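Visitor: build me a model:
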Amino acid sequence: MEFVLELVIILFASKVAGAISVKLGQPSVLGKLLVGILLGPAVLGLVSETKILEEFSQIGVILLMFIAGLETDTDELKRSWKASTFVGLSGIIVPFFIGFLAGVIMNMSTFEASFLGLLLSATSVSISVQALKELNKMKSKEGTAILGAAVIDDIVVIVALAFLMSMAGGEVNLSMIILKKVLFFGGAILAAWKLVPWILTKFSRLKVTESVSSGALVICFLFAYMAELTGVAAIIGAYIAGLAISLTKLKDEVVKKVETISYSLFVPVFFISIGVKVSFDGISQHLMTIIVLSVLAILTKLIGAAAGAKLAKFSWNSSLGIGAAMVSRGEVALIIAAIGLETNLIGQQLFAILVIVVLVTTIVTPPMMKYFFKRSQSKKDIKVTA
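Guide: The predicted model follows:
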């Protein structure tokens, strides 16, 4: 029953902290992330990092990206493919090369420095999705460019990671990894076209309560599982599932029901769990390294992705808002860091440093997004008034 008490604390604290954050003029997600640090082992120790908390958190981030897919304007997504490509690729190239140089300066081997560059190239927009919703930018050109770029980022970085591990002597079959990804995306597109509408229609005819929302969750979790199985992030699978359902007549019903389930329980757990991962043990010994890598992680992604957005003819403030949304490394970078630790590409000390760096990028993302997108909106309002 200990976890039940932790759930009470998490749900109460996340809502209160979110409300305080909004009152102070910041996105609610920032307050939720910070209160997670306060509740976790690093400060009060009221919530601990357990397996069940991690599972609830995983469901939360999957549902968050599923909702993002449901609320994405698919026509706008098609139109913004070029912008997504520019943002995704430039947001990889700049962090990779700067990260590699930083690794060389830190006396890392070529493979270790390359791994650091790849980790800094990763992006997780799960936190950005919540900020986009609060800023009413989910269906905007900027929002769809961000979500499309996140898919591209995940594919390129994971394939590059597999290539690096194979070059480093790991038992990695690069051809098989690429084949799995091709099969997943090919299968996902086919399923979205034929299977998803059929499953939802069949579920809608069942004489049981909440049959449509249950059918939607079956599709969501199946896509997430298959994505994870083929080496694609589960959140990408969930996002594609949301996109598929957004094209059906049952979209509005699914959005309403799934949002209720997600935001009342699982999504708050996800936000809090990020802060719970923070540990201040030995931080003073590596403070300068953490500061330098955090600044590099923020600036390289911000500048790189913003440059891609500018190439796609977004305004400077919109470009910087898009760049800010790509800054969060989130759970994707944590997974990559864990792979690096398991394969001895990085040591335990660097792993602990990178965990804090990833958390820093995640916490700074919402206020940065708000700042740049609000500036962009203000300039548009001035032009309209003029």
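
Visitor: can we go C-alpha only for contacts and neighbour counts from here?
Guide: Noted.

Visitor: how long is stretch 258-273 end to end?
Guide: Start-to-end span of stretch 258-273 (C-alpha to C-alpha, to the nearest Å) is 21 Å.

Visitor: I'd like the structure of this one too, to check against the first:
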Amino acid sequence: MDISLQILIFIALLVLLSKALGGIGGRLGLPVVLGELLAGVVLGPTLLNLWRFSWFSGSTNLPDGGPVSLAAVMTVLAGLGVVVLMFLAGLETDLDMMRSAVRPAFWTASGGVILPMAGGAALSRAAGFTWPEAIFIGTILTATSVSITAQTLMNMNKLRSRVGSTILGAAVIDDVLGLVVLSLVIALVLRSPHTRVGWVGVGETVGRILLFSAAAFLLGPRLIRFLFRQANRLLAPHAAVAVALVICFAFAFLAETLGGMASITGAYLAGLFVAATPTHKEIIADLRAMTNSFFGPLFFVSIGLTINARQLGGHFVFFILLLLVAIFGKVLGCGAGALWNRFTAKDSLAVGVGMIPRGEVGLITASIGHAAGLVSSEIYSLVVVLVLATTLITPLLLRYCSVEVEAGAETPKTPVPLTVGHISADT
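Guide: As a prediction, this is how the structure comes out:
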């Protein structure tokens, strides 16, 4: 079957099932995004495994002769979806609340990096892994992927609360710290025969992150205001939304290629900057419909599609223990940081739970370790399932934390119809 026809029928199936299960979850009082993730699990190798059917397997040659598969196309669309979702999360963030949450966000992120990494490395070493393997497995547990948390908070109308702003701010800092840790581990473990070169590589990575962040905050807002002034002169409908998407994709690209960050971090920063413009409310309204009906379902279902619980095999006990370390490392580490900054015990727990998901950042880290030979294929599969398991359980745990919206926080009068789960791709 032609690849374009495969894409059409596959997307139709994904969106239909994700909305159906998401709606059922909503009626049961569960986060909508959880139903969308489970739709991917049902369609993926754990249960139905759609890739084995002739309609969805194989590949098609492009006009230039290069082969392309449906799975590859869906991976690209899912990556696009998470970028748009994080851009929307930035748009929906209360900037004043974010500024007031810088200090707790930093300490929350720091605790959420140190404790999971130390716990994961210690457990892996006790399980018989070498120190390089153990350290890298610990590194995989450091980076938080906040997209699913942001989606859940948006569904609960609590993204603009003090807890929501702290979680999102901590996730951005956490991403930076996680990349620094990853660079440091690779430099020391993979380049141990050339330690000096390794440290130069670490310094270069840290320098790129700092320079890009400084340039983004100094030049980004001015450039964005200029672009929107030009957009206002256009007669084309929805010009502001088009310009906003251009900014989103440009920041995502530059963050990864120039700044050494994850593209989702750049998209989130772009959302923060656009949120400070007069036209941000118009952009949010149009972008919500787009993400909730298309980008959100694709991203979250795609996560479920990659889960194959059958590959846990003889490492089931280690998987359970590592999952507990991944969960409690974030809850205790991030929760302690929030508690230190005078959050209530209840809100500190909510902050810790909100930082549990590893998502795409954890998957990228795991793939780097696998490609470098630091983890075997079997352990790589186990880690991938663990990363995805954290994204599945977070919406449920976060909902039952019953995060209270702070007095004075802006809350929509009616629930926002974020059916993607809104956010969720996890990620």
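
Visitor: TM-score of the superposition?
Guide: Once the chains are laid over each other, their TM-score by TM-score structural alignment, normalised by the length of the first structure reads 0.94; 377 aligned residues with a C-alpha RMSD of 1.6 Å.

Visitor: helix or strand for K207 of the first structure, which one?
Guide: Assessed by DSSP states H and E, K207 of the first structure sits outside every helix and strand.

Visitor: now the helices for the stretch 301-427 of the second structure?
Guide: Per DSSP state H, counting those that start in this stretch, the stretch 301-427 of the second structure carries helices over the ranges 316-340, 345-354, 359-371, 377-400.

Visitor: pick the most buried one from those helices.
Guide: Counting by mean count of other C-alpha atoms under 10 Å, helix 345-354 has the highest mean neighbour count of those, with a mean of 24.

Visitor: that helix maps to which residues in the first structure?
Guide: Taken onto the first structure by TM-score structural alignment, helix 345-354 of the second structure occupies residues 316-325 there.

Visitor: what does stretch 133-140 of the second structure give?
Guide: The aligned range for stretch 133-140 of the second structure is 112-119, by TM-score structural alignment.

Visitor: mean shift of that stretch relative to the second structure?
Guide: Its aligned residues in the second structure lie a mean 1.3 Å from stretch 112-119 of the first structure after superposition (mean C-alpha distance after the TM-score superposition for the first structure).

Visitor: ok, and what's touching that stretch?
Guide: Stretch 112-119 of the first structure is contacted from outside by 92, 95-104, 157, 160-161, 164, 333, 336-337, 340, 345-346, using C-alpha atoms under 8 Å, 6 or more residues apart in numbering.

Visitor: for the counterpart of A227 of the first structure in the second structure, give its distance to S263 of the second structure.
Guide: Taking TM-score structural alignment, A227 of the first structure has A255 as its aligned residue in the second structure. Remark: distance between A255 of the second structure and S263 of the second structure (C-alpha to C-alpha) = 6 Å.

Visitor: the lengthiest helix in the second structure: what's the following helix or strand?
Guide: When the second structure is parsed with DSSP state H, its longest helix is helix 195-231. Downstream of helix 195-231 of the second structure, the next assigned helix or strand under DSSP H and E is helix 239-257.

Visitor: what is the orientation angle of that following helix with helix 195-231?
Guide: 170 degrees (axes from the mean of the first three to the mean of the last three C-alpha atoms, to 10 degrees).

Visitor: using the three-state scheme, assign the residue nearest the centre of the first structure.
Guide: With distances taken as C-alpha atoms, centre = their mean, the residue of the first structure nearest its centroid is S124 (2.5 Å). Following DSSP: H, G, I helix; E, B strand; the rest coil, S124 of the first structure is assigned to coil.

Visitor: which of the helices of the stretch 301-427 of the second structure sits closest to V76 of the second structure?
Guide: Closest approach to V76 of the second structure among those (C-alpha to C-alpha): helix 359-371, 12.9 Å.

Visitor: which elements pack onto that closest one?
Guide: Packing contacts for helix 359-371 of the second structure, counted by 3 or more C-alpha pairs under 8 Å, 6 or more residues apart in numbering; DSSP states H and E, involve helix 131-140, helix 377-400.

Visitor: so which of the helices of the stretch 301-427 of the second structure gets nearest V32 of the second structure?
Guide: Using C-alpha to C-alpha, the nearest of the helices of the stretch 301-427 of the second structure to V32 of the second structure is helix 377-400, at 8.9 Å.

Visitor: those helices in the stretch 1-150 of the second structure, which residues are they?
Guide: Assigned by DSSP H, counting those that start in this stretch, the helices in the stretch 1-150 of the second structure fall at 3-27, 32-43, 70-91, 95-100, 102-126, 131-140, 147-155.

Visitor: that concludes my questions; thank you for your assistance.
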